[in-house]
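Trainee: give me a model of this one.
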Amino acid sequence: MMDTFLLSRIQFAANISFHILFPTITIALGWMLLFFKLRFNATGEERWMDAYRFWVKVFALSFAMGVVSGITMSFQFGTNWPGFMESVGNIAGPLLAYEVLTAFFLEAVFLGIMLFGFRKVPGWVHTTATFLVAFGTTMSAFWIIVLNSWMHTPTGFEMREGVAHATDWLAIIFNPSMPYRLVHMLLASGLTVAFLIAGISAFRWIIGDRGAEVRTTLRTGLITGAALIPLQILAGDLHGLNTLEHQPAKVAAMEGNWETGPNVPLVLFAIPNEETRSNDFEIGIPNGASLILKHSADGVVPGLNDFVTEEGEVLHPRVAPVFYGFRVMVGTGFAMLALTWGALALMARRRPGATGGWLETRRGLDGLPKPVIWAALAMTFSGWLATLAGWYVTEIGRQPWLVTGVLPTEAAVADVAPGMVVSTLLVYLAIYLVLTLAYVGALFHLARKTAGKDQTPERPAAPSLQPAE
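Mentor: Here you go, the predicted model:
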């Protein structure tokens, strides 16, 4: 039988896993909508406004799902984890309040103008509202990442009778891991949206939508993905080095390294065995981990056995979920790199002036072979996969701490009967499954519905189609 502690962890993991799907979309999609609107303002081409009208509906749906799931998640601080606020509420509470005051209110005020104000307000007002909503989603991400980063690398506080009190808010906000986590998360959101746009656009092309908007958004998604993935790989490397400095046990679990020492291989695949404290069926690249983490073949990399006390108490996270989650995240990232850079190379080789005929029927869209378009569809939600895998690495890798070195996770759990947690967990899981399927179904239904309408040809719009000034 599972106890309250483990069940509460599973329940919170289910809540955060569901919730994070939607902010991951809205953070970057707001800026993509602003790009569409600015391009329309600059060129007058209706294809950009068609893209805006389609994707603003996706934004609205994602925003609503994010708000509702966020409220449910915040309740668990009181119902499942009261020790968290009792111990560090003096820091967590204000940071969450800043998120509401500087971000959520901004989004809520201007969202209506963004959704329904086109043709009802001057064009510059509508563009400004789009900018402010995009800015609000980013500010929301900023404050949440500040709190989460502080839980990993806490600074700027002192403990008094078991309660954290802030001594330096700048040190709390700009804690050692915050810049790396913020950049990593923003790039993850950008990649999620890039592949979502490319995937849905590929689906629309496959079902027969040949409008200028589809061509535009497919190209935009692939080009955005190609631009962001190298930056994400670089940001991930810097984030890993920062984690090595502040949370070496997490890095040891990510690498599947048990013994501290030089010449540590980069383990490509293995089955971590915590009973024997070794890896089964290991396949690795000699010296790879030392080269990546220490930039030297004989660089010393920490091992998991350093984080076990003489009494046998384990002070490192469970290895398997961190180890496998890291590989899923990295593998998905390299798949993104291969698809987007390959697609860009094919588009660059496209015959000048060819807009139909042989290219359209045999090569797919804009010089892309049809298998590439199908691959884009298959990777529609690859950003979600990479984000969840990375989130599990980050959060499970922090264990056994809720706030590193300050608050053990087990000390914060509520004293409630396991049956109560099980019942609510099952309800949550059922609702989240239904809502996720409904959300995905709604996106493809919207794509099919849009494909059935007359499509705007790829030429500048008439002056009468400009928004009211």
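
Trainee: can we go C-alpha only for contacts and neighbour counts from here?
Mentor: OK.

Trainee: how deep is Glu313 tucked in, by neighbour count?
Mentor: If you count neighbours by other CA atoms under 10 Å, Glu313 ends up with 9.

Trainee: measure it to Phe323 for me?
Mentor: Between Glu313 and Phe323 the computed distance is 20 Å (CA to CA, to the nearest Å).

Trainee: spatially, what comes nearest to His19 if we skip its sequence neighbours?
Mentor: Leaving out its chain neighbours, the residue that sits closest to His19 by CA to CA, 6 or more residues apart in numbering is Ser69, at 5.2 Å.

Trainee: who are the packing partners of the strand or helix carrying the one you found?
Mentor: In this structure, Ser69 sits in helix 46-79 according to DSSP states H and E. Helices and strands in packing contact with helix 46-79 are listed as helix 4-43, helix 82-99, helix 105-116, helix 212-246; criterion 3 or more CA pairs under 8 Å, 6 or more residues apart in numbering; DSSP states H and E.

Trainee: buried residues in the shortest one?
Mentor: When burial is assessed from 16 or more other CA atoms under 10 Å, helix 105-116 yields the following buried residues: Leu106, Glu107, Phe110, Leu111, Ile113, Met114, Leu115.

Trainee: if we can go back for a sec, so how far is the helix holding Ser69 off the chain centroid?
Mentor: Here the centre of helix 46-79 is set off from its chain's centre by 14 Å, with CA atoms, centre = their mean, to the nearest Å.

Trainee: I have a second one here; can you model it like the first so I can compare?
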Amino acid sequence: MEFDALMLSRVQFAFTVAFHIIFPAFTIGLASWLAALEFNWLRTGNPLYRNLFRFWVKIFAVSFGLGVVSGIVMSYQFGTNWSRYSEFTGNVLGPVIAYEVITAFFLEAAFLGIMLFGWEKVGDRLHFFATCMVALGTLISAFWILSANSWMQTPAGYAIENGKAVPVDWFQIIFNPSFLYRYAHMVMGCYLTTAFAVAGMSAWMLLRHPHDAPESKLLASRRSMSMALWFATIFVPIQIVIGDLHGLGVLEYQPTKLAAIEGNWETQANMPLRLFAIPDEEAEMNHYEIAIPKIGSWILTHAYDGVVPGLKDVPREDRPPVWPVFFSFRVMVAIGFAMLFIGLWSVYLRWKGTLFTNRKFLYAAMLMTPSGFGAVLFGWFTAEIGRQPWVVYGLLRTADAVSPVSAGAVTASLLIFVVVYAFVFGFGSYYLAKLLRRGPDPVEEIRGDDPGKKPKRPFSVPDEALEGAPGDKALPAR
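Mentor: Sure, this is the predicted structure:
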């Protein structure tokens, strides 16, 4: 493998995107989580929800800031490392990215300050409106970014004039064939990322405060974990269905990517479901294959005799790297089924009344804290590496999109990014760890007169709210 300017530019963009995406994947879901907490506070007057809001909004602020800082450099790379890509797609994707700034970034910037610092200065309803606008802004931002990226996967509504893509139909450009499924899949992935992060962090807090902790200290962690697990239990199956529908679109519009995902070399009906294999691109075959007969065709085409395309249908130079696509997809799916298992396990423990006291489950939930980030990253690897060798599928090759820059210049900037990102991420992670170690304030600190705005009606925390799930007992001593 030659580390020329093309390869180094790809490595640099992959590094910055992979680093950046973990923060939007968290904050998109966390913004809606904050809106749900504040809604419940206004609806019930229960100060527990406000306390949880005040805790998680600090996590949101740090994560949002890290996401903004890490995302700024990506737009510059379009001009420095990928100028030919910018020249080819600028008339189409330039306005789409501008819409993201105008409609989403300005909205978030306008209301973020109110959400973070305005609770003592504005009314409760206005503050809740600001929180909802921030949550809406994150969804609008994802809308435009996913629309632009989906156009690169399934371009539509364009014409080629003087070697450049120009817009013909903006509706087709924005709502290109893969956009709706990819948008739904990504947003749901962000929500599940937040759900498992919240559940895992809450489980960690419960494990840190065993049998001798006051009930009020455990209550916030219990409520956070319970809400997050209910969401995960309901929406992981929905995400699996969305992923299946997205797969049907990949079969129709990007058959070579699907062939790489499945490690399928020959076009065939009754294709097996390959659970494991070692793809050999030189020999055009798989080694050590473990497969279930016919199930692959049924999953991919919804028919046992459905025909699945093979990699040999296209020349070698038009195929993506097979093994990273093949394994990235399987890691993503494995994480998804692990999420499903945690959700079903939580339902069983609720029924048993031991959701917050089963130490094995708490450790499992804690270990699943980064699972959503992993699923998003490996799903992104599958989508982006599977698109190769095209940067705009079927129109512009990645090799033809790079800027005429030297390998030394790209190497220098890559090393600078690594050092700066390590510094920023290190301090951000340290501060987040401090916040998590402290945890939400005990409920006693917010009983009676609240130092901030009071609820619209008096409230005292009911005794049953301190008990968690029915039948819960104190955590056993270690």
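
Trainee: before we move on, back to that, list just the nearest of the buried residues of helix 105-116 of structure 1 to Trp205 of structure 1.
Mentor: Leu115 (25.6 Å; CA to CA).

Trainee: could you pull out the helices in the stretch 301-450 of structure 2 for me?
Mentor: Assigned by DSSP state H, counting those that start in this stretch, the helices in the stretch 301-450 of structure 2 fall at 322-352, 359-367, 371-387, 407-438.

Trainee: now those in TSV, with mean neighbour count and distance to Arg223 of structure 2?
Mentor: As requested, these are arranged in TSV below (neighbours: other CA atoms under 10 Å; distance: least, CA to CA, whole Å):
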stretch	mean neighbour count	distance to Arg223 of structure 2
helix 322-352	19	13
helix 359-367	18	14
helix 371-387	22	20
helix 407-438	14	16
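
Trainee: how about those in CSV, adding distance to Met152 of structure 2?
Mentor: What follows is those, written out as CSV (distance: least, CA to CA, whole Å):
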stretch, distance to Met152 of structure 2
helix 322-352, 18
helix 359-367, 35
helix 371-387, 9
helix 407-438, 24
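
Trainee: which one of those helices lies nearest to Asn149 of structure 2?
Mentor: Taking CA to CA, helix 371-387 is the member of the helices of the stretch 301-450 of structure 2 nearest to Asn149 of structure 2, at 9.5 Å.

Trainee: could you tell me where that closest one falls in structure 1?
Mentor: Counting by TM-score structural alignment, helix 371-387 of structure 2 lines up with residues 382-398 of structure 1.

Trainee: centre of the chain to that stretch, how far?
Mentor: Here stretch 382-398 of structure 1 is found 8 Å from its chain centre; the criterion is CA atoms, centre = their mean.

Trainee: same deal with stretch 348-366 of structure 2?
Mentor: The answer for stretch 348-366 of structure 2 is 25 Å, by CA atoms, centre = their mean.

Trainee: which ones are touching Ile173 of structure 2?
Mentor: Val92, Ser147, Trp151, Pro155, Ala156, Gly157, Tyr158, Pro167 (CA atoms under 8 Å, 6 or more residues apart in numbering).

Trainee: mind listing the strands for the stretch 151-300 of structure 2?
Mentor: When assigned using DSSP state E, counting those that start in this stretch, the strands of the stretch 151-300 of structure 2 occupy the ranges 158-161, 164-167, 273-280, 285-292.

Trainee: buried residues in the last one?
Mentor: Judged by neighbour count using 16+ other CA under 10 Å, the buried positions of strand 285-292 of structure 2 are Asn286.

Trainee: tell me the angle that strand makes with strand 273-280.
Mentor: Per axes from the mean of the first three to the mean of the last three CA atoms, to 10 degrees, the angle that strand 285-292 of structure 2 makes with strand 273-280 is 170 degrees.
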